[in-house]
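K.L.:
sequence and predicted structure below; questions after.
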Amino acid sequence: MNKYVKYFGIALLVIAIDQIVKMLVHFQMDFGTPGQIPVFGDWFKLHYTTNPGMAFGMELGSEYGKMILTSFRLVAMVAIGYYLYYIIEKKNHPVYIVCIAMILGGAIGNLVDSVFYGVWLNNAPYNAPTPWFHGQVVDMFYFDIWEGYIPEWIPLWGGSYTALWPIFNIADASIFIGVAIILIYQNRFFPDKKEESPSEEPESLS
C-alpha cells in the first residue's frame, strides 16, 4: 500500500502546489501587463494571464471546442492514473514512475482549471453553455525572450502579436519535466532485450 501512497502522493503534491500558486496569483495580482512583476530583470516575470485552449494558446475552433478539450483532459487523466497504477504494480524504474506521477499531477492541475474555474473564478466566457467545463487555465511564469507580430503566412500562430516563449504554470512545468526526463533517460527506463543467440542447427538426419 505504501508504494501507491508514495507515487500518487507525488501527483497530489503537484496538484496542491499548482492550485495554491494559481489562487495566490488570482487573488493577489492584477490581470495582464498592469500586474506584471519582474523577478529577474526583464527576462523572467510573473504575469497573470489565462489560456482558454491547449498549449501555446491553440484552441479547437468550434462551439463545443472547449467542452471537447476538457473531456479529452478528463479521459487522459483517467488513463494516466491507471497507467501509473500499472507500472507501480510492474515495479518499473522508480524514476520513471515518479515522472509519470508528475505528468498525472500536472494533467489534473490543469483539468481543475478547465472544469471549475469558470464558476469558481468566473473566468469562462459569459455565453458558455456549460460553464462548469469552460474554465480557463491560469498561467503566470513568463520568460520574456521576444515579443512581436508573427507574419500571417506562419501556420497556427500567424497574424497575431505574441511572445516567443509561452507563459506557463506549475502543472505545465511538471508535465514538461516529466516528459523531458523520460526522453533523456529512455534507454535506462526501457532497456532493449539482448538478442537471443541463434538456435543451433538441427542435427543432420543422414
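P.N.:
Happy to help now that I have it.

K.L.:
C-alpha from now on. contacts and neighbour counts both.
P.N.:
Fine.

K.L.:
check contacts around the residue nearest to residue 45 when sequence neighbours are not counted.
P.N.:
Distance criterion C-alpha to C-alpha, 6 or more residues apart in numbering; nearest residue to residue 45, sequence neighbours excluded, is residue 38 at 4.4 Å. Taking C-alpha atoms under 8 Å, 6 or more residues apart in numbering as the contact definition, residue 38 lies against 44-46.

K.L.:
by neighbour count, which of those wins?
P.N.:
If you count neighbours using other C-alpha atoms under 10 Å, the busiest of the contacts of residue 38 is residue 46, which has 22 neighbours.

K.L.:
try this one next to it:
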Amino acid sequence: MSLKKSILFIILILLVDQVSKIYIKTHFILGEDVTVFNWFKIYFIENDGMAWGTKISDFVSFISDRTAKIALTVFRIVAIFGIGYWLYDATRKQNSQILIWAVALIFAGALGNIIDSVFYGVLFDDSFGQVASFMPASGGYDGLLHGKVVDMLYFPLWKGYLPEWLPFYGGTYFTFFDPVFNIADMAISTGFGLLIVFNKRAFAD
C-alpha cells in the first residue's frame, strides 16, 4: 500500500471515529445507553486517562490529575509523530503490506483519541445531566489538552456469577466483555493484533 492510499485509509477511519463520537456527544447524556442487542449496547462514557480509564496519577501519587492529563496528552502527541514516521518509512521501503496496514490502523486510532484529548474540552460543554452542545457560547467544559475521550461501544457478551470453585474470584459477579471503547480503540487493537498474529510476515525482510 502506498503512502497516499495509507493517508486516505487513515482519513476514512478518522471520519468514522469522529462522526460517531460527535453524534454520541451531542445526542446522549453521560451514562445513557441504548440496547441494540442483548450482547451489544451504545453506552456513553468519557475516559480521562489511558486504557481502561487508568491515570498516570494512579501510579505516581505526587502528580495531580490535571498535570498527569497534560503529560499523557503531550506523550500521545510525541508518539503520533514517531508512528507517522514509521508509516512513512515502511511505505518508502515498500515493507510488507501487513506492516503498513497495521501501522496505519495504529496511527489512525491514536490520532482519533488525540483529537478528543486536545480539543474536546474546548469544543463541547459538559455532558453531566444534559446533552452537550458543540461550540457553546459559554465555552467548553475544560481547556486545551484537557479533553476527555468519548467511548460508546459496549459488548456485555455474558453476565453472571462465577463458579464457587474458581480460586480468588469464585462466586463474584462477572461481565464479559466489560470495557467500553470507540472506533479509534478498535483500530489500535486491530493494528497491534495484526503485528502479533502475523509477526513474521509483518517484519519479513
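P.N.:
Ah, there it is. None of these values were measured; they are calculated from a predicted model.

K.L.:
could you get me the TM-score between them?
P.N.:
Here the TM-score for the pair of chains, by TM-score structural alignment, normalised by the length of structure 2, is 0.77; 172 aligned residues with a C-alpha RMSD of 2.4 Å.

K.L.:
give me the subset of the contacts of residue 38 of structure 1 lying in strands.
P.N.:
Under the assignment DSSP state E, those contribute 44-46 to strands.

K.L.:
ok, so of those, who is nearest residue 62 of structure 1?
P.N.:
Set against residue 62 of structure 1, the nearest of these by C-alpha to C-alpha is residue 46 (31.3 Å).

K.L.:
what sits against residue 202 of structure 2?
P.N.:
95-99, 195.

K.L.:
which pair of those spans the longest distance?
P.N.:
Checking the contacts of residue 202 of structure 2 with C-alpha to C-alpha, the most distant pair is 95 and 195, at 13.1 Å.

K.L.:
and residue 196 of structure 2, what pairs with it in structure 1?
P.N.:
Using TM-score structural alignment as the criterion, residue 196 of structure 2 maps onto residue 183 of structure 1.

K.L.:
what helix or strand is that match located in?
P.N.:
Assigned by DSSP states H and E, residue 183 of structure 1 belongs to helix 170-184.

K.L.:
which other helices and strands contact that helix?
P.N.:
helix 2-28, helix 94-120 (3 or more C-alpha pairs under 8 Å, 6 or more residues apart in numbering; DSSP states H and E).

K.L.:
average gap between it and structure 2?
P.N.:
Taking mean C-alpha distance after the TM-score superposition for structure 1, the mean distance separating helix 170-184 of structure 1 from the aligned residues in structure 2 is 0.5 Å.

K.L.:
and that helix, how far out from the chain's middle?
P.N.:
8 Å (C-alpha atoms, centre = their mean, to the nearest Å).

K.L.:
buried set for it?
P.N.:
Using 16 or more other C-alpha atoms under 10 Å as the test for burial, helix 170-184 of structure 1 gives 170-176, 178-179, 182.

K.L.:
for stretch 88-102 of structure 2, same thing?
P.N.:
88, 90-91, 95-102.

K.L.:
for the residue most central in space within structure 1, give me its contacts.
P.N.:
Relative to the mean C-alpha position of structure 1, the nearest C-alpha, by C-alpha atoms, centre = their mean, is the one of residue 172, at 3.9 Å. Taking C-alpha under 8 Å, 6+ apart as the criterion, residue 172 of structure 1 is in contact with 106, 110.

K.L.:
how about residue 110 of structure 1?
P.N.:
137, 171-172.

K.L.:
distance-wise, check residue 89 of structure 1 relative to residue 97 of structure 1.
P.N.:
Distance of residue 89 of structure 1 to residue 97 of structure 1, given as C-alpha to C-alpha, to the nearest Å: 10 Å.

K.L.:
I should have written residue 186 of structure 1 there, sorry.
P.N.:
12 Å.

K.L.:
what's the residue nearest to residue 77 of structure 2 when sequence neighbours are not counted in contact with, if anything?
P.N.:
Among residues not flanking residue 77 of structure 2 along the chain, residue 114 sits closest, at 7.0 Å (C-alpha to C-alpha, 6+ apart). Residues in contact with residue 114 of structure 2 (C-alpha under 8 Å, 6+ apart) are 73, 76-77.
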